[in-house]
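*Asks:* Task: produce atomic coordinates for the following.
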Amino acid sequence: MDRYQLMFDRLGKIKQGAFVPFVTICDPNPEQSLEIMRTLVKSGADALELGMPFSDPLADGPTIQGANIRALNSGATPDICFELISKIRQEYPELPIGLLMYANLVFSRGIEDFYQRCAKAGVDSVLIADVPTNESAEFVAAAEKFGIHPIFIAPPTASDETLQSVSKLGGGYTYLLSRAGVTGAETKANMPVADLLARLNQFDAPPALLGFGISEPAQVKEAIDAGAAGAISGSAVVKIIETNLDQPQQMLQALEQFIAPMKAATQQ
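*Replies:* Okay, the predicted model is just below:
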């Protein structure tokens, strides 16, 4: 079952784009993390993009770095992360679940072993932030062997050659960057992306989700109006966790209040 395809088909019929929040697994701790993921889905998330905690997240700004530190301090391990993913998978059988991570975590137990564990836990896709298409052969082969979509980033400055590789090697969706730099809601998305989307379509790329700096409903609407299949919001979601660490119930309410209008903005 290709959950991304099913999601895009379902949303297309009701004229909606996908809204996909990102959180770091085990932030601020495993128990709360599970509640956070449930809240995101109940509040309208069409899919989840989950970060595997890592000590040196180079592509991330201070907000998501903070999430990684909190998760690791709470005792997060890949085993615990996969357990939480399995629970979410059992509760939401049709929900697309993507992992966003760094190569070291994939290497640590062997590439094939890692993708096998992803498949067992119910992961649909894996995006490795520090592996460009021209270094991805081993990862793509293992992903395909275990039925996992390899996700690639299409940066705003990409050459046709890069976009062609992203389109050919990627599956599930294409992660379209709204701007260069590191993640963070402080630096706004830098539209327009219509030209990049047109070039991706020319190469028959998987549907594009726009990420980096997406923190308000107007940006979601703008992304979808430009032709993206949806939008991903990470730092803005993680910021809500960070600002409500001492008030778990208030945190869940604040997440719901953020997600619902972001999802509503996907309606065309």
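*Asks:* contacts, neighbours, all on C-alpha from now
*Replies:* Will do.
*Asks:* tell me the contacts of the closest residue in space to Ile153 that isn't next to it in sequence?
*Replies:* Among residues not flanking Ile153 along the chain, Tyr175 sits closest, at 4.7 Å (C-alpha to C-alpha, 6 or more residues apart in numbering). Contacts were defined as C-alpha atoms under 8 Å, 6 or more residues apart in numbering; by that measure Tyr175 touches 151-154, 208-211.
*Asks:* Check the offset of stretch 78-85 from the chain's centre.
*Replies:* Using C-alpha atoms, centre = their mean, to the nearest Å, the distance from the centre of stretch 78-85 to the centre of the chain it belongs to is 17 Å.
*Asks:* this one next, for a side-by-side:
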Amino acid sequence: MTRIDAKFAALKAEGKKAFVAYIMAGDPDLETSLELMKGMPGAGVDVIELGLPFTDPMADGPTIQAAGQRALDGGQTLQKTLDMARAFRETDTTTPIVLMGYYNPIYNRGVDRFLQDAREAGIDGLIVVDLPPEEDAELCIPARAAGLNFIRLATPTTDDKRLPRVLQNTSGFVYYVSVTGITGGQAAQAGEVGPEVARIKAATDLPVIVGFGITTPDAARTIASVADGCVVGSAIVKLVGEGRPVPEILTQIAALAAGAHSA
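*Replies:* All right, here's what the predicted structure looks like:
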């Protein structure tokens, strides 16, 4: 059982919904992002999504694209991102970390070496948005063999014919993208999301977490109420980009987490 599995089992036992929060590693610099990461569990974050900056983030909107560019400009690398996770693990051995990004940096390091390094750094799961199920042998299956969850995205265009393929080797949880398009776009609507979550849950025992288009505590509560939890990314990254101090960002994160937990 991974930390992700354990966290969702504990939340289920408590009758609580999960709050998942995304930050970009190295944004605006390594020290600030690590300080923010270390403060997230105390603000109510159940699972941390740690963004791996990449030069061509095709699934991300302007807010997260800009964050990735700030991180790259500051010298953030895959190694520094793993080092960041390792530093976090010095004081927190229970909060799950999901590394979210694109395949190119992983491929460049070599899959076997990357998986070993990721495990040793304390990474629990991977979301690699540009590897479809047809490429599972590339990373997904080796990751699971190495003890890492491989989390797959389902979208409004994932129909009943496609869904079993998407779910086939997925573990940890299913990330349902509530709106078509890129991150930071239109607001998620519970009336549209609810039936889709129910359709996915009918096909898997995994928790279904909803992301994209969630920017306020009310939205977090509303969306979490029709799923097993929610993800907030761009709304947090926007605060970082505005240069807000870490305590202020953590206060905003705590309000979002409280919204999700009240669902």
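*Asks:* Give me the TM-score for these two chains.
*Replies:* Laid over one another, the chains give 0.94 as their TM-score (TM-score structural alignment, normalised by the length of structure 2), with 261 aligned residues with a C-alpha RMSD of 1.4 Å.
*Asks:* sec struct for the residue nearest to Ile153 of structure 1, please.
*Replies:* When the structure is split into helix, strand and coil by DSSP: H, G, I helix; E, B strand; the rest coil, Tyr175 of structure 1 lands in strand.
*Asks:* Show me the contacts of Tyr175 of structure 1 that map onto helices.
*Replies:* When DSSP state H defines the helices, the subset of these inside them is empty.
*Asks:* Those residues in strands, which ones?
*Replies:* Taking DSSP state E as the definition of strands, the contacts of Tyr175 of structure 1 contribute 151, 153-154, 208-211.
*Asks:* Just among those residues, which is most surrounded?
*Replies:* Within these, most neighbours by other C-alpha atoms under 10 Å means Leu210, with 32 neighbours.
*Asks:* What ranges does the stretch 1-150 of structure 1 have for its helices?
*Replies:* Using DSSP state H, counting those that start in this stretch, the helices assigned to the stretch 1-150 of structure 1 run over residues 3-13, 30-42, 62-73, 78-91, 103-107, 111-121, 137-145.
*Asks:* swap in the stretch 151-268 of structure 1?
*Replies:* Shown for the stretch 151-268 of structure 1, the helices assigned by DSSP H, counting those that start in this stretch span residues 160-169, 194-202, 217-225, 235-243, 248-264.
*Asks:* that older thread, export the helices of the stretch 1-150 of structure 1 to JSON lines and tack on mean neighbour count and distance to Lys263 of structure 1?
*Replies:* As requested, the helices of the stretch 1-150 of structure 1 are exported to JSON lines (neighbours: other C-alpha atoms under 10 Å; distance: least, C-alpha to C-alpha, whole Å):
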{"stretch": "helix 3-13", "mean neighbour count": "16", "distance to Lys263 of structure 1": "12"}
{"stretch": "helix 30-42", "mean neighbour count": "18", "distance to Lys263 of structure 1": "11"}
{"stretch": "helix 62-73", "mean neighbour count": "21", "distance to Lys263 of structure 1": "22"}
{"stretch": "helix 78-91", "mean neighbour count": "16", "distance to Lys263 of structure 1": "20"}
{"stretch": "helix 103-107", "mean neighbour count": "15", "distance to Lys263 of structure 1": "31"}
{"stretch": "helix 111-121", "mean neighbour count": "18", "distance to Lys263 of structure 1": "26"}
{"stretch": "helix 137-145", "mean neighbour count": "17", "distance to Lys263 of structure 1": "30"}
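*Asks:* And Lys13 of structure 1? What does it align with in structure 2?
*Replies:* Residue mapping for Lys13 of structure 1 onto structure 2 gives Ala13, with TM-score structural alignment as the criterion.
*Asks:* show me what contacts Leu139 of structure 2?
*Replies:* Val111.
*Asks:* hang on, the earlier thing: could the helices of the stretch 1-150 of structure 1 go into JSON lines alongside distance to Gln219 of structure 1?
*Replies:* Rendered in JSON lines, the data for the helices of the stretch 1-150 of structure 1 read as follows (distance: least, C-alpha to C-alpha, whole Å):
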{"stretch": "helix 3-13", "distance to Gln219 of structure 1": "19"}
{"stretch": "helix 30-42", "distance to Gln219 of structure 1": "19"}
{"stretch": "helix 62-73", "distance to Gln219 of structure 1": "20"}
{"stretch": "helix 78-91", "distance to Gln219 of structure 1": "28"}
{"stretch": "helix 103-107", "distance to Gln219 of structure 1": "30"}
{"stretch": "helix 111-121", "distance to Gln219 of structure 1": "32"}
{"stretch": "helix 137-145", "distance to Gln219 of structure 1": "32"}
